[in-house]
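K.L.:
Got a predicted model here, sequence first, then my questions.
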Amino acid sequence: MGNQKLFKGSLQTIILKLLASNDKMYGYEITQKVKELTKGELQITEGALYPALHKLEADGLLDVEVAKVGNRMRKYYKLTESGTKETVNKLEEMQEFLKTMQQLVNPKFSLE
């Protein structure tokens, strides 16, 4: 994707969706999963990912679990009950947004 700015407003939704699908994940794992799923089109930087994770945690949508892996500590992020509910809301909002954008960009094409 030529313009990485287009997905920045969707980063929280992307994170929530991945965690809903994968139970718990650590930061690097999230970046790699996005890269894999988009065939390299989207690449989340640490500078974008960790502030988004911290915000979701502060908002009560994520729990953090620390585990020792080898000689290092790894933070795993997992949805809270509120996070699960918010994921549903965010995904519905995203679907509506995409439908609206499609109507603007290509009015002859309908997602319904």
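P.N.:
Sure thing, it's come through. Residues are numbered from 1 along each chain as shown.

K.L.:
contacts and neighbour counts: CA atoms only from here.
P.N.:
Fine.

K.L.:
mind listing what Q43 touches?
P.N.:
31, 34-35 (C-alpha atoms under 8 Å, 6 or more residues apart in numbering).

K.L.:
Weed out the non-buried ones from these.
P.N.:
31, 34 (16 or more other C-alpha atoms under 10 Å).

K.L.:
Flag every buried residue along stretch 53-70.
P.N.:
53, 56-57, 61-64.

K.L.:
now, which of those lie within strands?
P.N.:
62-64 (DSSP state E).

K.L.:
quick revisit: check the contacts of Q43 against K85 and report the nearest one.
P.N.:
Ranked by distance to K85 (C-alpha to C-alpha), the contacts of Q43 are led by V34 at 21.7 Å.

K.L.:
ok, now how distant is the closest one from Q12?
P.N.:
Distance, V34 to Q12, by C-alpha to C-alpha, to the nearest Å: 12 Å.

K.L.:
One more to weigh against that first structure:
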Amino acid sequence: MGNQKLYKGSLQTIILKLLAQNDKMYGYEISQKVKELTKGELLITEGALYPALHKLEAEGHLEVEVAKVGNRLRKYYKLTERGTKETINRLSQMQDFIQTMQQLVNPKLSLD
């Protein structure tokens, strides 16, 4: 997609959804999974990913597990109970948003 700005407001929701599906993931793994799922249309930079992860952690939605992989430490992110509830809430909001945008962009295809 030519305009990455459209995805910017959805980054935290994307992260929460992936973690809900995959139990725990590390940062690079998240960015690669998004790239894979979007067939390269959405590329998440470290400069966008890590601030979003840190914000979700500070809000109590994520917990961090540190594991030694080879001779380096890797941070795995995992949903907290609060994060699981927030994921459900944000996905519902996203569905509502998509439906509203569909009505605006292409009313003939709306389900209503």
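P.N.:
Perfect, thanks for sending it. Please read these numbers as outputs of a predicted model, since none were measured by experiment.

K.L.:
What would you report as the TM-score here?
P.N.:
Remark: TM-score between the superposed chains equals 0.98 [TM-score structural alignment, normalised by the length of structure 1]; 112 aligned residues with a C-alpha RMSD of 0.7 Å.

K.L.:
With distance to R74 of structure 1 as extra columns, can I get the buried residues of stretch 53-70 of structure 1 in a markdown table?
P.N.:
A markdown table is the format used below for the buried residues of stretch 53-70 of structure 1 (distance: C-alpha to C-alpha, whole Å):
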| residue | distance to R74 of structure 1 |
| --- | --- |
| L53 | 14 |
| L56 | 18 |
| E57 | 16 |
| L61 | 19 |
| L62 | 15 |
| D63 | 13 |
| V64 | 10 |
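
K.L.:
Nearest to G83 of structure 1, out of those residues: which one, please.
P.N.:
Looking across those and measuring by C-alpha to C-alpha, the closest to G83 of structure 1 is L61, at 3.8 Å.

K.L.:
contacting residues for that closest one?
P.N.:
Counting by C-alpha under 8 Å, 6+ apart, L61 of structure 1 has contacts 79-84, 86.

K.L.:
Restricted to buried residues, select these in PyMOL.
P.N.:
Under the burial definition 16+ other C-alpha under 10 Å, those of these that qualify are selected in PyMOL by:
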select buried, resi 79+83+84+86
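
K.L.:
Contacts for stretch 88-95 of structure 1, please.
P.N.:
Under C-alpha under 8 Å, 6+ apart, the answer for stretch 88-95 of structure 1 is 13, 17.

K.L.:
Going by neighbour count, list what's buried in it.
P.N.:
Neighbour-count burial for stretch 88-95 of structure 1 [16+ other C-alpha under 10 Å]: 90-91.

K.L.:
That one vs structure 2, mean deviation?
P.N.:
Stretch 88-95 of structure 1 differs from its equivalent in structure 2 by a mean of 0.2 Å after superposition (mean C-alpha distance after the TM-score superposition for structure 1).

K.L.:
which residue numbers in structure 2 go with that stretch?
P.N.:
Using TM-score structural alignment, stretch 88-95 of structure 1 lines up with residues 88-95 of structure 2.

K.L.:
about what we covered before: now structure 2: which of the contacts of Q43 of structure 1 match?
P.N.:
Of the contacts of Q43 of structure 1, the ones still in contact in structure 2 (both residues aligned by TM-score structural alignment, their matches' C-alpha atoms under 8 Å) are 31, 34-35.
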